[in-house]
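Sequence plus predicted model, see below.
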Amino acid sequence: MSTVAITTKQYIEEREGCYRIVGKRVSLDSIIYAFLAGRSPESIVQSFPALTLEEVYGAITFYLANRTAIDAYLVEGEQLFETLRQQARESNSLLSQKLYSDRTS
């Protein structure tokens, strides 16, 4: 029997409170939202040419292995985004009104 060296890789790293693909600027959020929307790993790679198919599968595997924690992380991010959006609307109320009125016209 021949021995073959098997390597294990880490695809996700946490930096400054954000999960990213190791060595890339692509967030785990971006890949997981695409995956949850039903996109295939191959189509995700087309949207993120900096990633390999292996990295996308690695990110999805990381998500599936840590689903509860990552789902909570995603919800927390959505709540933070909503809070920041509301603060921006309040601090720029005239601009917000103009944008809203342009959208409804």
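Yep, that arrived.

From here on, just use CA atoms for contacts and neighbour counts.
Noted.

Could you count how many residues lie near residue 29?
19 (other CA atoms under 10 Å).

same question, residue 86
As a burial measure, residue 86 scores 12 neighbours (other CA under 10 Å).

what about versus this one:
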Amino acid sequence: MTSLALEQETPPLCPEESGAVRVGNSRILLELVIWAFQDGATPEVIVEQYPTLNLADVYSTVGYYLRHQEAVNAYLASRNQQAKAIREKFAKIQPDSSQIRARLLARQNAQS
């Protein structure tokens, strides 16, 4: 009988200095894969949505998520907070879209 050599595998997650975590050798963020899975997508569907992903990497990532939901959910919450802070920062420095529209309409009327 041939025995199966079992090896420990590290999840295919690549953390970056910015705090983002990418899946495998792709540019796809961990949160995109997890959100798709939480929305009911299978790993096969996720790979169809993000063709740069490897199916085995997605299965491994989902398995990691299922074994470490608390930590991954904390990471997702942190990333959501970071994204919210960035949106708020840019909202403060961006002009109100109604002001932009008014200026464009005024310019259009002046040219007519």
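Here it is on my side, so go on. Since we're looking at a predicted model, the values are computed, not measured.

residue range for the longest helix along structure 2 in structure 1?
Among the elements of structure 2 assigned as helix by DSSP state H, the one spanning the most residues is helix 69-93. Aligned by TM-score structural alignment, helix 69-93 of structure 2 corresponds to residues 67-91 of structure 1.

Any buried residues in the matching stretch, and which?
70, 73 (16 or more other CA atoms under 10 Å).

With structure 2 overlaid, how far apart is it on average?
Here stretch 67-91 of structure 1, set against structure 2 after superposition, deviates by a mean of 0.8 Å using mean CA distance after the TM-score superposition for structure 1.

Can you give the distance of that stretch from its chain's centre?
Relative to the chain's own centre, stretch 67-91 of structure 1 is displaced by 13 Å; criterion: CA atoms, centre = their mean, to the nearest Å.

same check, this time on stretch 53-60 of structure 2
Remark: stretch 53-60 of structure 2 is offset 15 Å from the chain centroid, using CA atoms, centre = their mean.

And residue 35 of structure 1? What does it align with in structure 2?
Looking across to structure 2 (by TM-score structural alignment), residue 35 of structure 1 lines up with residue 37.
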